[in-house]
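**Student:** Have a look; sequence and predicted model below, questions after that.
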Amino acid sequence: MEAVFSPTELHQGYPDIVHGGIVTTLLDEAMAYALEFDGYRGVTARLRVRFLKPLRPKNVYRIIGYLGKVRGKIARVYSEIRDKDNNTMAKAEALFFINSEIGGDQS
């Protein structure tokens, strides 16, 4: 799964730095979509994020999510945010609890 994101000043925590909560949300969502693209639905059970370099407003970033191993009801999923020069800015690893009832029709 890949997506493109260009943060604005509204995404800042400290001046000229994208808030870590925004970065974490992007990584988590990329993993959730990667899981769904492979036919699973689930929720984040454990999430570990490594902030390697600060993201800056007005730059363009590529967000990548991919599925690792699935064992029973647990999936290991990964994601990264890369800049235009393909430098890794942040990365995450998570365990997702797989549950087919998640995200279904609520009516």
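**Tutor:** Cool, the structure landed. Note that this is a predicted model, so its numbers are computed, not measured.

**Student:** contacts and neighbour counts: CA atoms only from here.
**Tutor:** Will do.

**Student:** State the helix or strand in which the residue nearest to residue 70 when sequence neighbours are not counted lies.
**Tutor:** Closest residue in space to residue 70, ignoring its immediate chain neighbours: residue 76 at 6.4 Å, by Cα to Cα, 6 or more residues apart in numbering. In this assignment (DSSP states H and E), residue 76 forms part of strand 74-82.

**Student:** And residue 30, by the same measure?
**Tutor:** Residue 30 belongs to helix 20-37, assigned by DSSP H and E.

**Student:** Equivalent analysis for residue 15, please.
**Tutor:** In the assignment (DSSP H and E), residue 15 maps to no helix and no strand.

**Student:** Below is an additional structure, to be compared with the one above:
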Amino acid sequence: MEKELIRDNFCFVCGKDNPKGMHLSFQKLEDRVYAKFSLSHYYQGYENVIHGGIIALILDEAMAYLQTYEERFLTGKLTVKYHAPLLAGEEVEVFAEVKEDRKRFKVTRAEIVRVSDRKKIAEAEALMFILKEKE
């Protein structure tokens, strides 16, 4: 039995109703999504360095935001490459786009860049499986 995916505004990354969430606000642009943010030391691994798992989580969420009302995505495979540490309090931007559009899946990519000098912090590619909405 297929379980319906329900949006309840409690997503850890973007849910406005989650009191322990990050509350990132993604914007849909023409062919990509975008968010600007900074993270506090609550998300660190080493002192003042944001945990790599949190970075992967944000990249994955940005790529999931590429979905439409007709399609829902589930991550099938996520590959992350780290370029530089993300420090607590640094202002960064995340961008995501569809690289390849197939019938049953999409290949997506995302990157996080530091606002001050445009240095790439991390990038990811994902295989996103498409779940068609029930009619």
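**Tutor:** All right, it came through fine. As the structure is a computational prediction, the values presented were derived from the model and not from experiment.

**Student:** following the helix holding residue 30 of structure 1, which helix or strand comes up?
**Tutor:** From helix 20-37 of structure 1, the next helix or strand downstream (DSSP H and E) is strand 42-51.

**Student:** Give the aligned range of that following strand in structure 2.
**Tutor:** With TM-score structural alignment applied, strand 42-51 of structure 1 matches the range 73-82 in structure 2.

**Student:** do you know how far the residue nearest the centre of structure 1 is from residue 37 of structure 1?
**Tutor:** Centroid-nearest residue in structure 1: residue 27, 1.6 Å away (criterion: Cα atoms, centre = their mean). As judged by Cα to Cα, to the nearest Å, residue 27 of structure 1 and residue 37 of structure 1 stand 15 Å apart.

**Student:** Aligned to residue 33 of structure 1, what sits in structure 2?
**Tutor:** In structure 2, residue 33 of structure 1 lands on residue 65 (TM-score structural alignment).

**Student:** Now do the same for residue 73 of structure 1: its match in structure 2.
**Tutor:** Match for residue 73 of structure 1 (TM-score structural alignment): residue 104.

**Student:** show me the contacts for residue 37 of structure 1.
**Tutor:** residue 1 (Cα atoms under 8 Å, 6 or more residues apart in numbering).

**Student:** err, residue 99 of structure 2, not the other one
**Tutor:** Listed by Cα under 8 Å, 6+ apart, the contact set of residue 99 of structure 2 reads 106-109.

**Student:** hmm, which of those residues are common to structure 1?
**Tutor:** With both residues aligned by TM-score structural alignment, their matches' Cα atoms under 8 Å, the contacts of those that structure 1 also has are 106-109.

**Student:** Adding neighbour count as columns, could you present those residues in JSON lines?
**Tutor:** Converted to JSON lines, these look like this (neighbours: other Cα atoms under 10 Å):
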{"residue": "106", "neighbour count": "20"}
{"residue": "107", "neighbour count": "18"}
{"residue": "108", "neighbour count": "23"}
{"residue": "109", "neighbour count": "24"}
